[in-house]
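Asks: model the structure of this input:
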Amino acid sequence: MSTATTVSDRTPVPQLNGRLTAARLPRWAPAGVAVLSIALGCGIGAGAGLASHIQWGLIAALLFVALSFSLSAKVEGVRQAKDRLATSLIWVAFILAVVPLISLLVYTVQQGAGVVDGNFLSHSMRGVLQSGPGGGIYHALLGTLQQVGLATAIAAPIGLLTAVYLVEYGRGRLAKAVTFFVDVMTGVPSIVAGLFILSVWNLGLGFDYSGFSGSLALSILMMPVVVRSTEEMLRLVPNELREASYALGVPKWKTIMRVVIPTAIGGITTGVMLAVARITGETAPVMMLVFVSDSINPDPFNGPQMNLPVYIWQQYTQVNNSFGYARAWGAALVLIAFVMALNLVARGIARWRSPKTGH
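Replies: Next up is the predicted model:
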């Protein structure tokens, strides 16, 4: 009979002297470093006689990165200091990107808010001196809505069907060629699209200047954006949904119409809205194909028509004309508000149509 012997480990456990965790900077340290950097940047800029506040801000940004790294290296160690350095650079890049946008928006509101009223939105420039007061943007706003609406009616269906082909049917050389040309069209300058429509539609087929001519050029610029965004949304639809539909005996075309597109409709709508916002501010093709008009032209298929970007350019080119400058900034404010509204609508639709989770 064997006897089991229990041996206890009597090796003494070493006592840890000091803290179990590494030293950390307090949570308010980045904010404190930022305030200190701004103060030092302003002091250095003022002391050096730098007149531009942009230079002061760049000095403060460099000081923020350097002080954050130095303080973290001294307290937390080099490894954590590298993480702080990367975080500081990201914050500086974010601020450098946001500050010009906010400055542009604030300046536009300051310059244009005093002009935008009911009269400005409901009157045209017919019978109004370019160098005098009065006038409005109704004709340009109407032209913008019609031209962008026609371009969307042309580009959205074609872009959607092209994306469906690439995702659901596209195989071989044809699909690769379509993908290649879509990528090329994404980088085509707007003036090239205008020249193409001018050569084919106006000079080749003999059509006159009209809002529809401009819509054709805008649709060329809009189409690759719609194709790319729709393609990505369709690829995000799980294949299990398609397979379940096929298992029930549903044809492929009906599966695409009833399952795939409804599932991705939120992202598709968002992509279309963003494409609309992208073409709303185009100026060159509209100047070439639509021409300009000071009167209201509700027919986009006949005669010249005004557009908000072209209106802004026309008013701002009036040398030493304070009334023209004011109208230009007012039209710019309306244009920014229109594009912002489109983006908000796109976000709202995406959130509304996004898959809901919960019990």
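Asks: switch to C-alpha atoms for all contacts and neighbour counts from now on
Replies: Will do.
Asks: ok, S293 touching V310?
Replies: No: with contact defined as C-alpha atoms under 8 Å, S293 and V310 do not form a contacting pair (10.0 Å).
Asks: more neighbours, those two?
Replies: More neighbours surround V310 than the other of S293 and V310, with 23 against 19 (other C-alpha atoms under 10 Å).
Asks: which other helices and strands contact the helix or strand hosting the more buried one?
Replies: Assigned by DSSP states H and E, V310 belongs to helix 308-316. Counting contacts by 3 or more C-alpha pairs under 8 Å, 6 or more residues apart in numbering; DSSP states H and E, helix 308-316 is packed against helix 138-164, helix 322-353.
Asks: switch the cut-off to 6 Å
Replies: Under the contact criterion of 3 or more C-alpha pairs under 6 Å, 6 or more residues apart in numbering; DSSP states H and E, helix 308-316 touches helix 322-353.
Asks: in the helix it packs on, which residues are buried?
Replies: 323-336, 339, 342-343, 345-347, 349-350, 353 (16 or more other C-alpha atoms under 10 Å).
Asks: the helix holding V310 to helix 138-164, inter-axis angle?
Replies: Going by axes from the mean of the first three to the mean of the last three C-alpha atoms, to 10 degrees, helix 308-316 is angled at 140 degrees with respect to helix 138-164.
Asks: identify each buried residue in helix 308-316, please.
Replies: 308-312, 314-316.
Asks: Throw those residues into JSON lines and include distance to L104, thanks.
Replies: JSON lines is the format used below for the buried residues of helix 308-316 (distance: C-alpha to C-alpha, whole Å):
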{"residue": "L308", "distance to L104": "18"}
{"residue": "P309", "distance to L104": "16"}
{"residue": "V310", "distance to L104": "19"}
{"residue": "Y311", "distance to L104": "19"}
{"residue": "I312", "distance to L104": "16"}
{"residue": "Q314", "distance to L104": "20"}
{"residue": "Q315", "distance to L104": "19"}
{"residue": "Y316", "distance to L104": "17"}
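Asks: to compare against the first, here's the next sequence to fold:
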Amino acid sequence: MTVIEADMNRKPDVPSLDHSFSDPRALRNTIQTVLLWIVALLASVPLFSVLYMLITRGGARLGWEAITALPPAGLEMGGGFGNAIVGTVVMVGIGALISVPLGVLGGLLLGAIAPSSRMSDAVRFVAKVLTGFPSILAGVFVYAWLVLGMGTYSAFAGGVALAVRMIPTVMLTAEQAVRMVPQRMKDAAFGMGCTQTQVALRVTLPTAMPGVLTGVMLAVAGAAGESAPLLFTALFSNYWIGSLTEPTASLSILIYNFSGMPFPNQIELAWAASLVLVLIVLVFNILSRLIGARRV
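Replies: Have a look, this model is predicted:
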């Protein structure tokens, strides 16, 4: 066999893909992975502890009567919080009707129509400030502006207070969703002769809709658990809602009221209402994740 044939038959040196735990990089990676798992488990302990307590204590009282009956009197047994569920849905719905159009249009302004204008910079700055704004101040603002003007607490005032809290979340999320739309789609629409407004409404917004809906779901979930704004605007009621211009019950305020009472029946209902409120928020968060998974 010649030297050339020997070289042709020789197997090439293939690096081994097996790694040893004694290798510094592999050891460092393993330690960091273990530490991350430990931190994640420790962070989940409070969450699962709260859920366990709500399920064990609130689930025992949760039933058809609890979600359909009116709140009981002091020493009365039974009852429920059906009016609080209806009131929460109504006020969150009012807040969504106000905040979603304004937030989506604001997101289009910030992300597509005039992203670098002075007005957009000012609106963006105000929206970011409002995201960290104490929720009770939103209630005080609506109280001074609307409750005193109407002369009564009302579901409408509560919905407006929730809208103040929801608009920044919807607007900033819509802006980010609009910015993620591929530029080539916008350029193609401009090349076909579309105006900037047509591109924003007929191309950018439909494409960014999954991200916009994610922001809407997150805003709705956050508004459903608000209590401070409703203390100054909707107050509370032991009866079914009959008009948008009268005091209205909500789950968060019912929990606040009943948890401080010395009656076991009301405390049990507070636990059950807490479980229902957590389930509502959980459903909207899951919906936001599912919708966000479809984002372009």
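Asks: TM-score for the pair, please.
Replies: The TM-score (TM-score structural alignment, normalised by the length of the second structure) is 0.90; 288 aligned residues with a C-alpha RMSD of 2.4 Å.
Asks: against T214 of the second structure, how distant is T204 of the second structure?
Replies: Remark: distance between T204 of the second structure and T214 of the second structure (C-alpha to C-alpha, to the nearest Å) = 16 Å.
Asks: same thing with A270 of the second structure?
Replies: From A270 of the second structure to T214 of the second structure the distance is 30 Å (C-alpha to C-alpha).
Asks: again with A188 of the second structure
Replies: In this view, A188 of the second structure and T214 of the second structure are 26 Å apart by C-alpha to C-alpha.
Asks: now the helices for the stretch 1-150 of the first structure?
Replies: 29-47, 53-75, 78-112, 118-122, 138-164 (DSSP state H, counting those that start in this stretch).
Asks: now those as JSON lines including mean neighbour count and distance to S199 of the first structure?
Replies: Shown next, in JSON lines, are the helices of the stretch 1-150 of the first structure (neighbours: other C-alpha atoms under 10 Å; distance: least, C-alpha to C-alpha, whole Å):
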{"stretch": "helix 29-47", "mean neighbour count": "16", "distance to S199 of the first structure": "55"}
{"stretch": "helix 53-75", "mean neighbour count": "18", "distance to S199 of the first structure": "45"}
{"stretch": "helix 78-112", "mean neighbour count": "14", "distance to S199 of the first structure": "37"}
{"stretch": "helix 118-122", "mean neighbour count": "15", "distance to S199 of the first structure": "35"}
{"stretch": "helix 138-164", "mean neighbour count": "22", "distance to S199 of the first structure": "18"}
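Asks: of all these, which one is nearest V178 of the first structure?
Replies: helix 138-164 (8.5 Å; C-alpha to C-alpha).
Asks: so the closest one corresponds to what in the second structure?
Replies: Aligned using TM-score structural alignment, helix 138-164 of the first structure spans residues 82-108 in the second structure.
Asks: what's the spacing between that stretch and its chain's center?
Replies: 12 Å (C-alpha atoms, centre = their mean, to the nearest Å).
Asks: which residue, neighbours along the chain excluded, lies closest to the residue most central in space within the first structure?
Replies: Nearest to the geometric centre of the first structure sits L274, at 6.9 Å (C-alpha atoms, centre = their mean). The spatially closest residue to L274 of the first structure, leaving aside those adjacent along the chain, is N343, at 6.5 Å (C-alpha to C-alpha, 6 or more residues apart in numbering).
Asks: tell me the residue in the second structure aligned with the one you found.
Replies: By TM-score structural alignment, N343 of the first structure lines up with N285.
Asks: measure its match to M217 of the second structure for me?
Replies: N285 of the second structure is 7 Å from M217 of the second structure, by C-alpha to C-alpha.
Asks: and if you look at E76 of the second structure?
Replies: Using C-alpha to C-alpha, we find E76 of the second structure at a distance of 38 Å from M217 of the second structure.
Asks: higher neighbour count, the two?
Replies: Taking neighbours as other C-alpha under 10 Å, E76 of the second structure and M217 compare with M217 leading, 24 against 11.
Asks: counterpart of that one over in the first structure?
Replies: By TM-score structural alignment, M217 of the second structure lines up with M273.
Asks: name the element that match belongs to?
Replies: helix 261-280.
Asks: what about that helix, how far off from the second structure?
Replies: On superposition with the second structure, the mean distance recorded for helix 261-280 of the first structure (mean C-alpha distance after the TM-score superposition for the first structure) is 0.8 Å.
Asks: ok, residues contacting that helix?
Replies: Residues outside helix 261-280 of the first structure that contact it (C-alpha atoms under 6 Å, 6 or more residues apart in numbering) are 222, 225-226, 229-230, 233, 339, 346, 349-350, 353.
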